[in-house]
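Engineer: What follows is a predicted protein model with its sequence.
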Amino acid sequence: MKKNVVIGFLGTQMDAGKRRKWRPSVQLCEHPDFPVERFELLHDARWRSLAGKIKAAIQSVSPGTEVLLNEINIDNPWDFEQVYGALFDFAQNYGFDDEREQYHVHLTTGTHVAQICWFLLAESRHVPAKLVQTGPPRNNTPDIGTLQVIDLDLSKYNALQQRFERVSGEYNTLLKGGIETRNPVFNALIERMEVVVSNSDAPLLLVGPTGTGKSDLAARLYELKLQRRRIKGRLVHVNCSTLQGERAMSTLFGHRRGAMAGAQSERGGLLKEADGGVLFLDEIDELGLDEQAMILHAVESGKYFPLGSDYEVTSRFHLIAGASRDLAGLVAQGKFRADLYARLNLWTFRLPALRERPEDIAPNLEYEFEKVGKMLGNQVAFNADALPAYLRFATDPSTPWPGNFRDLGASVQRMCTLSPRGRVTLPMVQDEIATLQRIWKDAHADADAVLLAEVLGEGAAQIDLFDQAQLASAIRICRESKSLSAAGRRLFAVSRLEKKSRNDADRLRKYLEKFGLDWAQLVQ
């Protein structure tokens, strides 16, 4: 059985018996069901005489208890930094033996600051101890008073654990918008996100195709941060795709009067609006490189220069960024700053497309019907044969849902609007499916086929489907490159390493000639 070891401060008032006969350090060692093999008594050099008296008193009531006096000199016992530092040093140098001894920290003695420091050191396991709280005698208690051992291992407290899990579940429900999602990948993402947001103020990056719900999720993340008291300010939502040129700088960072044409008065800017709150930069991949540099500086330092100002402005905010494109690819192309991407990439969450979450279509469909019903003031529902027909189409792997939840929401709104009697029938579902297919066909025609038809005319129809994607990709890279050689280097970047002759321009020229094309024809 492990030996009980108690570590505690000398009570300069209570152990001296100035307030009552009960002396906590002495009576602690008298409890028959809590034998103390060793008492590490901490005291200041000024109280050396009292410490010696308490040691003698303990050994008189509990001869089996070894009392070791430890001098720890603290000038101000109410100075948190000084007390914590002294106790931390004591813990670092002590040499705990967990296998043979069981340690307890006595909380009753010492200042409130010392007790808080003991708690922090024990909770962080710098001091591998349980807490012991003693109290004076009360009615129907023995003269030695009360003693309670507090174990900080929260996993042992089932009720607390269940409460934590319940609260965590409530936060997850908040992040999911109250929708009972079933997709395991999405649910795991939400659980991880809740942990990160509750414990970190670092930037978050939400990536995923358009319409996957990045804006809605950012608003819910803001609500969670607000509930967890990590922020106090407002949510500022910025669609970066609408910010262009000098006006982008002014909108984000503000300007001084006369900083540019038409600047008749000062402007604070959206970063200033987000001070103390959350700045959501949606479509951050659309920001210019100069704006990206200033955003990075503002995130890291909490300061930035408004246009036309010689003095920095302070704004401390939490950043959430949204992107529909691959930022790593944009970094490789020189279209996104590598340093900003590195800062954002600490916590990246990829939102799966709707077609990747077939299990979640039914609950999201129910959610959309309820939302649209409130908007129209008319609750609408499917007929018994209509719902299965819609779900078969919606969950079919061949159904693309290119606009993701935007497409789903628009589909529900059309059906609800066309159902004045509150029922969606099977013919209405069939009409809606046909509408969706027509919209997707018109809006999302085969981009490769369109490009080849533009370049080759009727000859595009004579190219095998296998070759169409390769040729279309080569044409796009040619149009993006400054020269035939530059295009060749991009197209043959891997295979060229294995060749002795690296004439990429000649390889590309011969490839294009197979289809009757040349460089000048593509870039004119």
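Structural biologist: Thanks, I have it. Numbering: from 1, shown residues only.
Engineer: drop to CA atoms for contacts and neighbour counts, all remaining ones
Structural biologist: Will do.
Engineer: where along the stretch 301-450 of the chain do the helices fall?
Structural biologist: In the stretch 301-450 of the chain, the segments counted as helices under DSSP state H, counting those that start in this stretch are 327-332, 338-344, 361-376, 386-395, 405-417, 426-443, 447-456.
Engineer: State the distance from residue 337 to residue 41.
Structural biologist: 58 Å (Cα to Cα, to the nearest Å).
Engineer: what about residue 418, how many neighbours?
Structural biologist: When neighbours are counted by other Cα atoms under 10 Å, residue 418 registers 13.
Engineer: And the one 4 residues further on, by the same measure?
Structural biologist: A count of neighbours around residue 422, defined by other Cα under 10 Å, yields 17.
Engineer: Contact partners for the nearest residue to residue 137 once chain neighbours are set aside?
Structural biologist: Setting aside the residues directly before and after it, residue 137 is nearest to residue 145 in space (Cα to Cα, 6 or more residues apart in numbering), at 4.0 Å. Residue 145 is in contact with 22, 27, 134, 135, 136, 137, 138, counting by Cα atoms under 8 Å, 6 or more residues apart in numbering.
Engineer: and if you look at residue 10?
Structural biologist: Going by Cα under 8 Å, 6+ apart, residue 10 touches 25, 41, 42, 43, 51, 109, 110.
Engineer: what about versus this one:
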Amino acid sequence: MKRHVLISAIGTTLDVGKGPDRWSRWRPTVSLHQHEDLLIERTILLYGRRATTLSKLLADDIALVSPETEVERVLFDPRDPWDFEEVYEALSAFARERDFDPAADDTLIHLTTGTHVFQICAFLLAESRHIPGKLIQSSPPAKKEALPGNYSIIDLDLSRYDRLAQRFESEREEGTSFLRGGIETRNAAYGAMIDRMEKVAVRSTAPLLLTGPTGAGKSVLARRLYELKRARHVVEGEFVRLNCATLRGEETVPQLFGQKRGWHGAASERRGLLRAADKGVLFLDEIEQLGPDDQALLLDAVETGRFYPLGADRPSESRFQLIAGTSENLARLVADGSFRADLYARLNLWTFRLPGLAERREDIEANLELELTKATREAGGKIALAADARAAYLRFATDPAAPWSGNFRDLAASASRMATLAERGRVTKGLVEEECALLRRQWAGTARDEDADVIAAAIGDPEAASRLDRFDLVQLADVIRVCQTSRTLSEAGRVLFAASRKKKASANDADRLKKYLARFGLEFGELSV
């Protein structure tokens, strides 16, 4: 049978007692040895230098109430008992120096005495098995005559703790489901990104950067991140959103940083969005639209929590979390001097790229259902897709030829149109075919302009596309897009030459792609994210 070994930090308030009267008081360390159903064979008393005398008295009293107990007094004296780092290191050192024998000893770690910092550190070391033992908590009796009180033992390896751990895991899964909009994604990369984002959202208030094509859902996700943070008590202020593309010249500073009353005849003080976001979240979409001076002011406000409203001679204060959104490659903008390197470095701590709808075709069906549900609420009636209509729409939507250039905005608009035109709440195959034809016309009308913009941005020449045949324009634009979403040259080559590489005994996709880009004066490193 295993022997019970107790580790207990002396409680300099609860364990104190002098004279005969001390036996009428509940003293956790001594009382724990008075339970008839708990025989403690060995006790390790952790004490600080100021409690040396008290530690001797407790050892003597334990010997009186439990002669079978061997008491070892161990000096445990971190400089600051309220400093987590010091206490954890001191307790870790104690654990490293001990030769624990789980096969022979049932170690109990007393969590009733010691500072709260000690108790938390002891829990962490028990949970990580640095101290291989169980937790024991003692409590005073309801009536004095009911000494020695009560105790409970918590085994972190048993089901009760597992249920608690499962509860936290369930809450985490609820958080990721909330960020996904309630849709269980089938896209592994997107699912992994959301898992990581949930951890960052509840653990950090550092700036966060959301990138991805227009319509990928950056604004929606930014609000969900805020709502998750608010629910987990990470922030307590408001969610403030601004699309920086709407700012106009001299209005930028007063709108962001505020304006003092009387400045240039202003009849009232202007609060500014930074102050409105105090203790909350400020989401700046299309952040690349801010001018260099405004970027510098924003960076200083993020780092110091202080800024000067226009016309003010005293700073205002606001502690907010910044979430920035962009569809541009900020690293490239830094390279060409149109975006500040120091602000980008601050934003780039946590960067999440949202894939476009064309990169998540396996999730189109679930998102279609979501959009039809929204359309149903707006229409005030039930909207249903006939089976053949659903199959026809999904064949079209998931086909690699469907570019989904507007991403989720295109899908939402498509669902809204079908819901509006549905007769008696039923979307037929004929209506789906009309909708698919409409989307093809829309995409055909915008594809050439979008391809030209992609090529112009990559080459750095607004007229580059005009000198290309249509054949080359479409092909080059697609190659550039693949490179921009690939981590390596080889990965981009595998995507672009997926069919032909299967017919080869050995493939050199990276070299083929490198030579192709060189024809247009491009290098992969200039295009990749």
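Structural biologist: Thanks, I have the structure now. None of these values were measured; they are calculated from a predicted model.
Engineer: Superposed, what's their TM-score?
Structural biologist: Comparison of the two superposed chains (TM-score structural alignment, normalised by the length of structure 1) gives a TM-score of 0.77, and 463 aligned residues with a Cα RMSD of 3.9 Å.
Engineer: still on that earlier bit, buried ones among the contacts of residue 145 of structure 1?
Structural biologist: Among those, those classed as buried by neighbour count (16 or more other Cα atoms under 10 Å) are 22, 27, 134, 135, 136.
Engineer: so the fourth one makes contact with residue 147?
Structural biologist: Yes. Taking Cα atoms under 8 Å as the contact criterion, residue 135 of structure 1 and residue 147 are neighbours in contact, 6.5 Å apart.
Engineer: follow-up on the earlier one: may I ask which two of the contacts of residue 145 of structure 1 are separated the most?
Structural biologist: Maximum pairwise distance among these (Cα to Cα): 14.0 Å, between 27 and 138.
Engineer: residues near the equivalent of residue 432 of structure 2 over in structure 1, how many?
Structural biologist: Taking TM-score structural alignment, residue 432 of structure 2 has residue 429 as its aligned residue in structure 1. Residue 429 of structure 1 has 23 neighbouring residues, counting by other Cα under 10 Å.
Engineer: Likewise for residue 395 of structure 2?
Structural biologist: 12.
Engineer: Just to be sure, which of the contacts of residue 145 of structure 1 are found in helices?
Structural biologist: Within these, residues falling in helices by DSSP state H are residue 27.
Engineer: how about the contacts of residue 145 of structure 1 in CSV, adding distance to residue 82 of structure 1?
Structural biologist: Formatted as CSV, the contacts of residue 145 of structure 1 follow (distance: Cα to Cα, whole Å):
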residue, distance to residue 82 of structure 1
22, 29
27, 29
134, 25
135, 27
136, 29
137, 33
138, 35
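Engineer: Closest one of the contacts of residue 145 of structure 1 to residue 294 of structure 1?
Structural biologist: Using Cα to Cα, the contacts of residue 145 of structure 1 come closest to residue 294 of structure 1 at residue 134, 56.6 Å.
Engineer: Might you report the residue contacts of the alignment partner in structure 2 of that closest one?
Structural biologist: In structure 2, the residue paired with residue 134 of structure 1 is residue 138, using TM-score structural alignment. Contact partners of residue 138 of structure 2, counting by Cα under 8 Å, 6+ apart, are 28, 32, 110, 111, 112, 149, 150, 151, 152.
Engineer: Tabulate those in JSON lines, adding columns for secondary structure.
Structural biologist: Shown next, in JSON lines, are those (DSSP: H, G, I helix; E, B strand; the rest coil):
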{"residue": "28", "secondary structure": "helix"}
{"residue": "32", "secondary structure": "helix"}
{"residue": "110", "secondary structure": "strand"}
{"residue": "111", "secondary structure": "coil"}
{"residue": "112", "secondary structure": "coil"}
{"residue": "149", "secondary structure": "coil"}
{"residue": "150", "secondary structure": "strand"}
{"residue": "151", "secondary structure": "strand"}
{"residue": "152", "secondary structure": "strand"}
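Engineer: Report the buried members of the residues you listed.
Structural biologist: Restricting these to buried positions leaves 28, 32, 110, 111, 112, 149, 150, 151, with burial counted as 16+ other Cα under 10 Å.
Engineer: and the counterpart of residue 239 of structure 1 in structure 2, how many neighbours?
Structural biologist: Aligned by TM-score structural alignment, residue 239 of structure 1 pairs with residue 243 of structure 2. When counting by other Cα under 10 Å, one arrives at 16 neighbours for residue 243 of structure 2.
Engineer: before we move on, what about residue 223 of structure 1?
Structural biologist: Counted with other Cα under 10 Å, residue 223 of structure 1 comes out at 19.
Engineer: Counterpart of it over in structure 2?
Structural biologist: Using TM-score structural alignment, the equivalent of residue 223 of structure 1 in structure 2 is residue 227.
Engineer: any idea which element its match lies in?
Structural biologist: Using DSSP states H and E, residue 227 of structure 2 sits in helix 218-231.
Engineer: Next: residue 93 of structure 2.
Structural biologist: Element membership for residue 93 of structure 2 (DSSP H and E) is helix 84-97.
Engineer: For stretch 297-317 of structure 1, which outside residues touch it?
Structural biologist: Contacts of stretch 297-317 of structure 1 (Cα under 8 Å, 6+ apart): 249-250, 253-260, 271-272, 274-279, 294, 319.
Engineer: quick one: stretch 405-421 of structure 2 aligns where in structure 1?
Structural biologist: Under TM-score structural alignment, stretch 405-421 of structure 2 corresponds to residues 402-418 of structure 1.
Engineer: Just the buried residues of that stretch, please?
Structural biologist: So stretch 402-418 of structure 1, judged by 16+ other Cα under 10 Å, has buried residues 402-409, 411-413, 415-417.
Engineer: Please tabulate the residues you listed in CSV, including the columns distance to residue 362 of structure 1.
Structural biologist: Below are the buried residues of stretch 402-418 of structure 1 laid out as CSV (distance: Cα to Cα, whole Å):
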residue, distance to residue 362 of structure 1
402, 18
403, 17
404, 14
405, 12
406, 15
407, 14
408, 11
409, 13
411, 14
412, 12
413, 16
415, 16
416, 16
417, 20
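Engineer: Looking at the residues you listed, spot the one nearest residue 11 of structure 1.
Structural biologist: Of all the buried residues of stretch 402-418 of structure 1, residue 11 of structure 1 sits closest to residue 405, with 65.1 Å by Cα to Cα.
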